[in-house]
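> Here is my input; please provide its structure:
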Amino acid sequence: MSVAIDTTTPAISGLPDLWAETLGEPQICVAVLDGWVDQSHPSLADAQLTQLKPLLPNVSSQGSAAQHGTQVTSIILGQHHSSLKGLAPQCRGLVVPIFTDGKKETLAEDPFSGAIAPCSQLDLARAILLAANHGAHVINISGGQLTASGEADLLLANAVRHCIDQNILIVAAAGNDGCNCLHIPGALPSVLTVGAMNAAGLPLDFSNWGESYRTQGILAVGENIPGAIPGGGITTNSGTSYATAVVSGIAALLLSLQVKRGQAPNPRAVRDAILQSAIACDDEPAPDCRRLLAGRLNVRGAMSIIGQLGEPMNDNLELATIQSEPRETSNPPPTQPQIPAVQAATYSPSALEVTPQSVQSLPASSQLPNQTNPGAIMPAACSCGGGNGTPAQLVYALGELGYDFGTEARRDSIQQHMGEGANPQDPRQLVHYLNENPSDAEAMIWTLNLDATPIYAIQPQGAYADRAYARLIQFLTEQLTEGVERVSIPGVIVGQAMLMSGQVVPIILPTLRCMYSWTTAALIEAVCGSPLAESASDQDREVYGERAESVSNFLERVYYELRNLGITSQERAINYAATNAFNIERIFEFAMREEIDLEGIEVERSPVSRPGSDCWDVKLTFFHPRRVFEQARKVYRFTVDVSDVCPVSVGRVRSWFVR
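Below you'll find the predicted structure:
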C-alpha cells in the first residue's frame, strides 16, 4: 500500500514573507554540482535549467547519484505549479554533474540501491570553474570529504579563490559523520557551510560541528525534506545535503530581492547577512552550543539586513592555508589513487514514496576516505566543456608532459611493435621508438600532468596534426635529456578521454604555434643573461645570483603557489606571463637596477579595451628588502589579451609607486 507524503516545503520560518517579495529573478543563477538531473520531472519540466555535458564514464539517469541530484535540484528550483514547490522557482539553474553511481550494494532491481561514487578534488575544481564561467551567483555543493586539517588541494583552493574574486557564493554541506570534524570544501573560510537541524531548531545527531563551522556555518532544516526523484516520483530524505539546498535556495531569493530593490546582486553581502542574522545559542539555547555552528537560519533577519545594506559587510574573506601535495591514504579510490575525493552528503533517511514503482529512499553513502587524506571530494568527473551551443572552452595550461595507452590492448600492441623485451612504460625506450616511428604517436594518449596527476589529454587533429605530435615527442625527449620542467599547451576542449586507471580527463585540441617547453634555468638566462665566468668578480657574481633568485622566485610562485587548470581568463593570463620572457625580462631588468624584490603577483581586469578583446593586467609588486619602512613599494603592470587561443601582450610595461 502506498503511503502519502507531505510534499509541501519544509517549515522555514520567514519563508512566506520572502516569497511575498520574490519567487526569484531569472538573472540569478544557481549552479548545482551533483548527480544527473531528470529535467522531465513535473517539478522541473518548466524550470529555467541547463544541464552541462558531464565528464563522467558511467552517467546513469536512474541510479543513486541521479536521485540525489534530482532531489537537491528540485528543492532549489522546483516549480510552484507542481505538487513539489522549490524555494527559488523563477531563478535560473545550471546543473554540473560531478557524482555518478558506485558499486551496487543490494538487489539489482532496485535502481537506487547503490552507493554514490565520489568526485575528486581536481574534478570538483573543474566543475566550480565551469559554473563560474557560465555565470553562477551561487554554487551548491551537497557533498564533501572528511578531513583532519581543513586544508584543500591547491587546485581546488585556487578555484574557490577565483569565486571569492568574482563574488560567487559557494554553499557546501557540513557532513553527516556526527562528529567535531570538518569536510572539504565546507571547511574553507570563504564557503558558507550548512549543517542540518529538525523543525524545532535542534541539530540532528549526524550533523558535523567542526570548529571553523562555528564562524562560517549555518543550521537549516534537513530532516524529512521532500524532493523529486527520476521518473516523476517524490521521496523524502534527511541529511546536510538537503539542508545545503535549502540555504542555496534562500540565498538565491535574497539575491533576487536585491535585484528587485534596484541593487546589484551581491553574493558576499548575502553570505554575511545570513551569518550575521543567525539565531545563536544565546537567543535560543541548545544542549550543546557548539553543534549550532554560527546559529540557525533566520530568513526574516537576513531579509532585514539585505534591505538596509547594498554593500558587503565584510570584504576580508580569505582561504585557509592549503597543501600543495595530497597525502597518502590507506584506502585510496581505485581509479585515481593520488587524488583525494569528496562524496555526496547523504544520510540514511526515512523515506516514503508515492510512485507506482517500488522506490526506496536513498541509502547511506559509501564510507569516506581516511581522515589523513585532506584533499578529496569523492571521485567522479565533470566537463570543462559546455552543453550544446555553448562556446568552446579556451585553455592555456602549464604542466609536465606524460602519456597513457588507454587500454591494455593498445599498450601491448605498441610493446609488440617495439620488439621483444621492450617496455613502453619506460619513457626513454618509448622516445627512442617514437623518434624512429613517429606515426605511432597518434596511437597513444598524451597527457598534461601536475604533480604526476593527469589533468588533460592532448589530441592534435587536422592538417598539421603530425607536426603537433612531433612537438610532443620533442617535449618528452627534452624532459628526459635536457631537464625541461614545464610545457605550455594552448587550445580548446573538444571531448574527454578515459585513461588506463579509469580516470576521465578533458581533451585539449592544441594550437601548435603556442606550444612551448622550457627550463627555469633557460628562462633565467633569457632574463639575466648567461652565467658569469669564473673570472668575474665576487660582487658581480653576487649581483647576478640575486637577479637569478628573483626571477626563479617569480617562476616558482607561478608553478606552485598559483598553479591552475588554465581555464579562466585570469589563469590563462598568469600562465602566459610565465612563458613570456620578453615582458618579464624588462620588468626584472628595472627591478634589479633598483635592487628591489618581488612581493606579490596579481591579475586584474584591464582598463585596456579593444573590439573583441579579453584583456587582463598582470601586476607584479616589488619592495626594497633593505629599506622596507623607508620606501614605497613599486608596481609593474603589463596587459595580456586572452581572447584568442594564443594570448598576446598588449602595450608597454607600466610602473608606479604605491604605499
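> From here on, just use CA atoms for contacts and neighbour counts.
Noted.
> if I pick Gly210, what's in contact with it?
Residues in contact with Gly210, defined by C-alpha atoms under 8 Å, 6 or more residues apart in numbering, are 179-182.
> With Gly35 instead?
Gly35 makes contacts with 65-70, 96-100, as judged by C-alpha under 8 Å, 6+ apart.
> Need the three-state assignment for the closest residue to Leu480 other than its chain neighbours.
Nearest residue to Leu480, sequence neighbours excluded (C-alpha to C-alpha, 6 or more residues apart in numbering): Arg428, at 7.2 Å. Secondary structure, DSSP: H, G, I helix; E, B strand; the rest coil: Arg428 is helix.
> how about this one, so we can line them up?
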Amino acid sequence: MMHPSNTRHALLDNPLSDLQQLGINGEGIKIGIIDGAIDCQHPILNHLNIECFSAQTGKSTSHGTAVGSIIGGKGVGIAPASTLLSIPVFHEDERGNIHGCSERTLAKAIRDARLNGCHIINISGASLSINGQGTDELRKAIDDCEKDGVLVIAAVGNEGRNSESLPASMDFVLAVGACDKEGFPASFNNYGIKLRNKMLLASGVSIPVATPNYDLSVVSGSSFSAPVVSAVSALVMRAMNVANDSRASKMIRDVLFNTATPLVLSTAGNRDSVVYRLNIQKLFRQIAQEFYHPLPKRITTMSTEEKMVEPAAVELLVPSIIDAQQDVQNVELDDDEVLAPSSLSQEASVPSSASSHATGLSLSKISDPAANHYVHAPARRVMPQSSALDARTIRDQEKVFVIGQVGYDFGTEARLDYFTQVMGNKSGYPFDPVQMAEHLNTGDNAEQSNALIWTLKIDGIPVYAIKPDAQFAVLEYARLVEFLYEQETKGVERVSIAGVISGETRLFNGQVIPTISPVLRGMFNWESQDISKMLMGESAVGTPKSKELINFINRIYYELRNRGYESNERAINYAATNAYQMKEIFDDAFAEGLFLNKISAERSPVSRPESDCWDVVLEFFNPKERLTAARKLYRYTVDVSDVMPVTVGTLRSWHAY
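Coordinates of the predicted model:
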C-alpha cells in the first residue's frame, strides 16, 4: 500500500489527477484487452508495456488501437503506467469494417487473459441476446475470473434496444454504457432489464483516441466507455492494493457503484429504473478517506469539471468522466430516440486536430460473422494435424478428449435436399438417425459421409463438430459411420473422441460450435454390458459387481459430464475409458465392499519435463460403516500433454479418515 505521505502533493483541483496520483497511474496492474490488434508503434502508445498473447499476423485495427489509447495513451489515457495484454479476436476487412468473434472464441480469450495474470479484462464488444445467459463455456470463463478476483468489464452495445447483450448482461460482468459530456445517457445504449439493473455510465461521446498510422480521431460509443471504466478500475485497484486478491473484482465493483451518481432512467412503456454514472470526485474521496489516513488538506478547492490534459504533441481533451453531483437526477428519454440505433460513423466523429481525421469505429459483435457459410475461419489459425505430427507441436494446440454420442447435421438447405434425394424423395427421412445410419452403411454410401457435419453430443446437445482432415480421414469417416450405425441399431451408448480444435462450424440451426480434427487412435465406442463382459467375464454379467462397474461408467458421463477441453477434464475422461486400470480398482474395491464416492483430478506435484500430468483420485467408502470405516483412495497419474492421454507410473491406494 502506498504511504500517506506520497499523496501530499496529489491533491490538486483535478479529481482524475488526484486518483491517478493515488493509484500511481495504474502501475503494476495488468489489463487484458480482448479486441482487435493494437498499433503498438503509435506515438501515443509506444511508451506502454504492451504484451501480445499471440503473434499478430494481421494488421492493427482502429478499434483495438482506440481502446488501448483510452486506457494508457499519452495525454488521452487514464492509466498510462498499466501493463496491457492484447488478445486479438476482432479483425478489420479492407474497407475498415470490423468483424466479431464467436462466444467460444471470446470464452477462450477470457480464459487466456486470466491465466496470463490479468487483473482486469476489457471487452469492447457485444452481441444482442434474448436472455443474456451466454454459452456454458462463456459462463465458466467468467465464473473462473470472479473466483480469482479478475474484474471483467464489457460494453452494453450500441443498438439502442430494450434487449440484453453479451457478455455485459452476464453475472459478475461490469456492464458499461455511454453518457455525453453533460452526463446524460447516450441514446444508443442497449437497455435490457439486466443491463438497467447493473449499468455504470461513463463518458462515451466525442472521446479522443489514437488510430493506426499515427493518426488521431474523436469517437463515440459504449465501446469506448468500457476502457474508461477499465482504466479507472486499474487506478482504484492499485490505490486499494487489492491486485491478486480473490475479492478484488467484487470490491472494485462495489466501490464504483457506491460512489456513483444515481440517475432515474425513464423510457416509454418501461418502468423507471436507476442507472449509475461514474463519479470520479466522490470515488477519489472515498478511496482517500478509507485507505489513506488522515486525509491531507487540499491545496485548492476541488473543481467540479475535468481539466484539460496536454499531451506532448497534440492538445486533446481527457474524457469528461467527472460528475460532481451526488443527488438523484431524473433523465427523461423519448422512446423513439432510444430505440433508434446510433450510427457511429464518420459523421459522428470530429477531428481533434488538423493532423487527424475521423474514423468510424463501431462496436464489435460477439457473434459468428459468417452469415452465409456454415464454416468460417477460426480466430487463430491452428496448424493442420497432418503437418503437426510432432508431439511437441501438438502439445501447444487446443486438445480435446470428450465423451458423448455421435450425431450429424446438414448445415445448409442444399445438403439437406441432397440427402433427401439420395435416400429416396418419398421414403427417405434424413433427420431420422436410424434411416441415416442404415443408408450410410449400405453399399458404397459411406462415401457420402463427408457431406454431413458430424457432431459430438452431450445429452442431445451438439458441443463439437467432427471433421477428419488428416492422412487417415477416409478411415475416420468410416469409423464415424460405424459409430452411428452401432449406436442406432446395436445399443452402443458412448463414444470418445480425441483430437485438436481446428476451427468453428455453423450448424443448420445457426449454432456455432468448435470443430475437432480427430485422431484415429483416439476414436472409440462402447456399450456398458460389453465392458463388463470384457473386464469380468461372461459369468459376471448381471452380478452386483458388474452393475457397480456399469454404474461407475454411467456416473462419469452423467455426473461429471464436461467438454473434455481443460486438462483436468481430459484426465478424468481418460480415466473413465481406461478399462484395464478401472478393472484393477474395482476388483480391489469390490472385495472390500466399497462404493465410489467421488472422482477428482488435481495437478500432479511431480511431473516430467514438457508434460502436463494430473493425479486422478477416486474415493471409495463403505456405505454400511460410513462413520467408523476409513475411506479408501486410489490414485493414478495421467499425462495429457499429447493429443491422446497416457497413464504414468502405477496405481497407488491408501486409507484416509
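> TM-score of the superposition?
The TM-score (TM-score structural alignment, normalised by the length of the second structure) is 0.65; 562 aligned residues with a C-alpha RMSD of 5.4 Å.
> one step back: and the contacts of Gly35 of the first structure, which are buried?
Neighbour counting with 16 or more other C-alpha atoms under 10 Å marks 65-70, 96-100 as buried within the contacts of Gly35 of the first structure.
> Now, those that are in helices?
Using DSSP state H, 65-70 are the members of those that sit in helices.
> Buried residues, the biggest strand by length in the second structure. List them.
Ranked by residue count under DSSP state E, the longest strand found in the second structure is strand 512-526. Neighbour-count burial for strand 512-526 of the second structure, counted by 16+ other C-alpha under 10 Å, picks out 512-520, 522-526.
> and those, which two are the farthest apart?
Val512 and Trp526 (28.0 Å; C-alpha to C-alpha).
> And for the residue nearest the centre of the second structure, nearest residue in space, chain neighbours not counted?
The centroid of the second structure falls nearest to Ala107 when counting by C-alpha atoms, centre = their mean (1.5 Å). Nearest residue to Ala107 of the second structure, sequence neighbours excluded (C-alpha to C-alpha, 6+ apart): Leu138, at 4.6 Å.
> any idea which element that neighbour lies in?
Using DSSP states H and E, Leu138 of the second structure maps to helix 136-148.
> once aligned to the first structure, how far is that helix on average?
Compared with the first structure after the fit, helix 136-148 of the second structure shows a mean deviation of 3.9 Å (mean C-alpha distance after the TM-score superposition for the first structure).
> what's that helix in contact with?
Residues from elsewhere that reach helix 136-148 of the second structure, judged by C-alpha under 8 Å, 6+ apart: 103-104, 106-108, 110-111, 114, 133, 151-152, 170, 172-173, 244-247, 249-250.
> What are the buried residues along that helix?
Neighbour-count burial for helix 136-148 of the second structure flags 137-139, 141-143, 145-146, 148 (criterion: 16+ other C-alpha under 10 Å).
> Touching the helix or strand that that helix is followed by from outside, list them.
Next helix or strand after helix 136-148 of the second structure toward the C-terminus (DSSP H and E): strand 151-155. Residues outside strand 151-155 of the second structure that contact it (C-alpha under 8 Å, 6+ apart) are 119-126, 142, 145, 167-168, 172-177, 222-223, 225-226, 229-230, 248-250, 252.
> how much does strand 151-155 of the second structure stray from the first structure?
The superposed strand 151-155 of the second structure is, by mean C-alpha distance after the TM-score superposition for the first structure, a mean 3.4 Å from where its aligned residues fall in the first structure.
> Who are the packing partners of the helix or strand following that strand?
Per DSSP H and E, strand 151-155 of the second structure leads on to strand 164-166 as the next helix or strand towards the C-terminus. Helices and strands touching strand 164-166 of the second structure, by 3 or more C-alpha pairs under 8 Å, 6 or more residues apart in numbering; DSSP states H and E, are strand 125-129, helix 193-198.
> In CSV: these, plus distance to Ile207 of the second structure.
Below are those laid out as CSV (distance: least, C-alpha to C-alpha, whole Å):
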stretch, distance to Ile207 of the second structure
strand 125-129, 17
helix 193-198, 23
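> Of these, which is nearest Gln21 of the second structure?
So among those, helix 193-198 is nearest, using C-alpha to C-alpha, at 28.5 Å.
> Next secondary structure element downstream of that closest one?
Per DSSP H and E, the first helix or strand lying C-terminal to helix 193-198 of the second structure is strand 199-203.
> how much does that following strand stray from the first structure?
Average distance, strand 199-203 of the second structure versus aligned residues of the first structure after superposition (mean C-alpha distance after the TM-score superposition for the first structure): 5.6 Å.
> does the closest residue to Lys619 of the first structure other than its chain neighbours count as helix, strand or coil?
Excluding the flanking residues, the one nearest Lys619 of the first structure by C-alpha to C-alpha, 6+ apart is Arg637, at 4.4 Å. Put simply, Arg637 of the first structure is strand when judged by three-state DSSP.
> how close does Arg637 of the first structure get to Asn580 of the first structure?
Arg637 of the first structure sits 14 Å away from Asn580 of the first structure, going by C-alpha to C-alpha, to the nearest Å.
> all helices of the stretch 551-659 of the first structure, in order?
Along the stretch 551-659 of the first structure, counting by DSSP state H, counting those that start in this stretch, helices occupy 569-579, 581-593.
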